[in-house]
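Undergrad: Let me see the structure of the following:
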Amino acid sequence: MGILDNKVAIVTGAGSGIGLAIALTYAKEGAKVIVSDINEEHGKQAVEQIKSEGN
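TA: Prediction:
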């Protein structure tokens, strides 16, 4: 059980750097994460990374 269970987070700039780290951490803590990035491919990679980590 994570501290963000039943929460939804929108993370902008989630394709790299701090945004990616935040998106991964939020997902790990149980939030449903909406990923946004100006670079579509980086955004898709972030989503795949979240999924591959089981979140």
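Undergrad: make it CA atoms for all contacts and neighbour counts henceforth
TA: Noted.
Undergrad: Show me where this structure has its strands.
TA: Listed in chain order, the strands found in the chain under DSSP state E are 8-12, 32-36.
Undergrad: Need the winner for burial among the ones you listed.
TA: Across the strands of the chain, averaging neighbours per residue (mean count of other C-alpha atoms under 10 Å) puts strand 32-36 on top, at a mean of 19.
Undergrad: Point out the other helices and strands that that strand packs with.
TA: Contacts of strand 32-36 with other secondary structure elements, assessed using 3 or more C-alpha pairs under 8 Å, 6 or more residues apart in numbering; DSSP states H and E, are made with strand 8-12, helix 17-28, helix 40-52.
Undergrad: I have a second one here; can you model it like the first so I can compare?
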Amino acid sequence: VVKINPGGKLKGKVAIVTGASRGIGEAIALRYAQEGARVVVSARTIDDGDHVLAGGINDVVQRIVDAGGQAIAVRS
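TA: This next block holds a predicted model:
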């Protein structure tokens, strides 16, 4: 569960995270969002099912937005 701290250390900052559809990139994107950053989530995999591995940037963005954060997906 992602919990957003709008007054966190990264309030007012924009974080660009590549490889954020799964794994370490996903964890970094979620952590930046937790600290109040607006996050640009980027990877080649847009939606779950676009790749043999589970996960996609739209899923990561949705988790951030559902928790009250700000994020957009950009395919790279």
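Undergrad: on that earlier part again, okay, the helices and strands packed on strand 32-36 of the first structure, which one's buried deepest?
TA: With neighbours taken as mean count of other C-alpha under 10 Å, these reach their highest mean count in helix 17-28, at a mean of 19.
Undergrad: Just tell me the aligned range of it in the second structure.
TA: Residue correspondence for helix 17-28 of the first structure in the second structure, counting by TM-score structural alignment: residues 23-34.
Undergrad: Can you state the mean residue-to-residue distance of that stretch versus the first structure?
TA: Relative to the first structure, and after both are superposed, stretch 23-34 of the second structure has an average distance of 0.4 Å to its aligned residues, where the measure is mean C-alpha distance after the TM-score superposition for the first structure.
Undergrad: so which of the helices and strands packed on strand 32-36 of the first structure comes closest to G2 of the first structure?
TA: Between G2 of the first structure and those, the tightest spacing by C-alpha to C-alpha is seen for helix 17-28, at 7.4 Å.
Undergrad: list the helices and strands that closest one packs on?
TA: strand 8-12, strand 32-36, helix 40-52.
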